[in-house]
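# would you be able to build a 3D model of this:
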Amino acid sequence: MDFTVEYEPTPGEVVRGLERALKHQLKALIWLFPAFLVVFGVVFLLLGNIGIGVGLLVAAIVVPFVIPWSLRRTARKQVPYLCVPTTLHVTDDGYESRSEKLTTDVRWSLFSRVVVTPEFWLFFVNKQATGFLPRNAFTPEQQAQLDARLAPLTNPPA
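Model (predicted):
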């Protein structure tokens, strides 16, 4: 595998890619934090501390809406750096992304896990989201080659 593509990500793609990567990274927090708030809200209510108990229960309802909003807000800050004409050079060893503002050279061996979505390949080192590649930057044949190359990382050993 050795091909080069020219691509300019849209702001929507960048926000969706980063948001999805961060959601995968923070999956446990997104579910556990509201549960934690509910449990402690109930505990405080049972202890007679109504104000704190109700506050924690309200926070448990609000947090699931605030986290995605916060992720989108964080992702939007990256748009000026990533929504520029970019050259992606992909090989069996890794990929290089070059633009006027940023150049990265990454080996596939760096990643411990790859999450494949219909729109992106999301890259992780341990549980940390490190980046993504948009599928629509590549032809169907190139996508198939990338899927085959990244397959061992989509279901890494535990």
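# please count neighbours and contacts with C-alpha atoms only from this point.
Noted.
# separation between Ile30 and Val43?
Remark: distance between Ile30 and Val43 (CA to CA, to the nearest Å) = 21 Å.
# actually Leu56, sorry about that
According to CA to CA, Leu56 stands 10 Å off from Val43.
# and what of Arg72?
With CA to CA as the criterion, Arg72 and Val43 are 33 Å apart.
# who has more neighbours, these two?
More crowded of Arg72 and Val43, by other CA atoms under 10 Å: Arg72, with 19 against 15.
# list the helices and strands the helix or strand harbouring the more buried one packs on?
Following DSSP states H and E, one finds Arg72 within helix 50-76. Contacts defined by 3 or more CA pairs under 8 Å, 6 or more residues apart in numbering; DSSP states H and E place helix 50-76 against helix 11-25, helix 27-46.
# check the offset of that helix from the chain's centre.
20 Å (CA atoms, centre = their mean, to the nearest Å).
# who's in contact with the helix or strand following it?
Using DSSP H and E, the next helix or strand after helix 50-76 towards the C-terminus is helix 79-82. Outside helix 79-82, the residues that touch it by CA atoms under 8 Å, 6 or more residues apart in numbering are 9, 11, 14-15, 101-102.
# residue closest to the middle of this protein?
The structure's the chain has its C-alpha centroid closest to Ala21; by CA atoms, centre = their mean the separation is 0.7 Å.
# for Ala75, see how far away that residue is.
For Ala21 relative to Ala75 (CA to CA), the value is 10 Å.
# tabulate the contacts of helix 79-82 (JSON lines), appending distance to Val63 and neighbour count.
Listed next are those as JSON lines, based on distance: CA to CA, whole Å; neighbours: other CA atoms under 10 Å:
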{"residue": "Pro9", "distance to Val63": "30", "neighbour count": "17"}
{"residue": "Pro11", "distance to Val63": "25", "neighbour count": "17"}
{"residue": "Val14", "distance to Val63": "24", "neighbour count": "23"}
{"residue": "Val15", "distance to Val63": "20", "neighbour count": "21"}
{"residue": "Lys101", "distance to Val63": "35", "neighbour count": "12"}
{"residue": "Leu102", "distance to Val63": "34", "neighbour count": "11"}
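# this one as well, want them side by side:
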Amino acid sequence: MARALGQGARQQLKIHYLVSSSILIASGLVCILVDAPYMGTVLLVAAVVSPLLVTWSLRRTGRRQLTYLCVPTILRMTDDGYEARTDQSTTTMRWSLFGRIVAGPEFWLFFVNKQFTGFLPRRAFSTEQQAEFDGFLAAREHTRAA
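As a prediction, the model looks like this:
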């Protein structure tokens, strides 16, 4: 589960890392060129360190959340969506809610408006069920593109 959260966060934050690091690098170079080397150095170091700090912070927060998420769960899949049921909660999600679904080797990652919102572990399904679900998602993507 921690790996799924990490993969989802990486997918979500790719652009953020690229943009923020680019801005920090450009600002640092400008500071160095206008004879403010200390500030320029700080900004260049921040360009390298900030993605590492954000990743560390997300992992730390994710570990705290895992105690609530790592519980026995019953999944029920339909053509309209899926339902995840635990002793404490029931969540129903419609496929139409997700703007993007990334099929990875371990998980299917779900995104709403470029925000990582959930996942399904592949190991919860047989090989045949995985292939069927991948086909379902491909057909769904094909009809959305049309």
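# still on that earlier bit, which stretch among the helices and strands packed on helix 50-76 of the first structure comes nearest Val84 of the first structure?
Closest of these to Val84 of the first structure is helix 11-25, at 9.7 Å (criterion: CA to CA).
# just checking, what packs against the closest one?
helix 50-76, helix 79-82, strand 120-125, strand 128-134.
# just those: most buried one?
Mean neighbour count (mean count of other CA atoms under 10 Å) peaks for strand 120-125 among these, with a mean of 21.
# corresponding residues in the second structure for it?
Aligned by TM-score structural alignment, strand 120-125 of the first structure falls on residues 107-112 of the second structure.
# tell me which residue of the second structure is furthest from the middle?
Most peripheral residue of the second structure (CA atoms, centre = their mean): Asp35, 40.1 Å.
# please name the residues that touch the counterpart of Asn136 of the first structure in the second structure.
Taking TM-score structural alignment, Asn136 of the first structure has Arg123 as its aligned residue in the second structure. If a contact means CA under 8 Å, 6+ apart, then Arg123 of the second structure has Glu106 as its contacts.
# checking Arg123 of the second structure next. Helix, strand or coil?
helix (DSSP: H, G, I helix; E, B strand; the rest coil).
# any idea how far Gln65 of the second structure is from it?
Going from Arg123 of the second structure to Gln65 of the second structure by CA to CA gives 21 Å.
# run the angle between the helix or strand hosting Glu6 of the first structure and strand 128-134 for me.
Using DSSP H and E, Glu6 of the first structure maps to strand 2-7. Counting by axes from the mean of the first three to the mean of the last three CA atoms, to 10 degrees, strand 2-7 of the first structure lies at 80 degrees to strand 128-134.
# so who does the aligned partner of Ala9 of the second structure in the first structure touch?
Using TM-score structural alignment as the criterion, the counterpart of Ala9 of the second structure in the first structure is Leu22. For Leu22 of the first structure, the contacting residues are 71, 129, by CA under 8 Å, 6+ apart.
# circling back: give me the mean distance between the helix holding Arg72 of the first structure and the second structure.
In this overlay with the second structure, the average offset of helix 50-76 of the first structure from its partner residues is 1.5 Å by mean CA distance after the TM-score superposition for the first structure.
# what span of the second structure lines up against that helix?
Against the second structure, helix 50-76 of the first structure falls on residues 37-63 (TM-score structural alignment).
# about what we covered before: so how far is Pro140 of the first structure from the match of Ala9 of the second structure?
Counting by CA to CA - Leu22 of the first structure and Pro140 of the first structure are separated by 26 Å.
# ditto for Asn155 of the first structure
For Asn155 of the first structure relative to Pro140 of the first structure (CA to CA), the value is 22 Å.
# start and end of stretch 77-97 of the first structure, how far apart?
19 Å.
# and that stretch, what's buried?
Within stretch 77-97 of the first structure, the residues that qualify as buried are 79, 82-84, 86-91, 94-97, counting by 16 or more other CA atoms under 10 Å.
# can I assume Pro37 of the second structure is in contact with Leu43?
No - the pair Pro37 of the second structure and Leu43 does not pass the contact test of CA atoms under 8 Å, sitting 9.8 Å apart.
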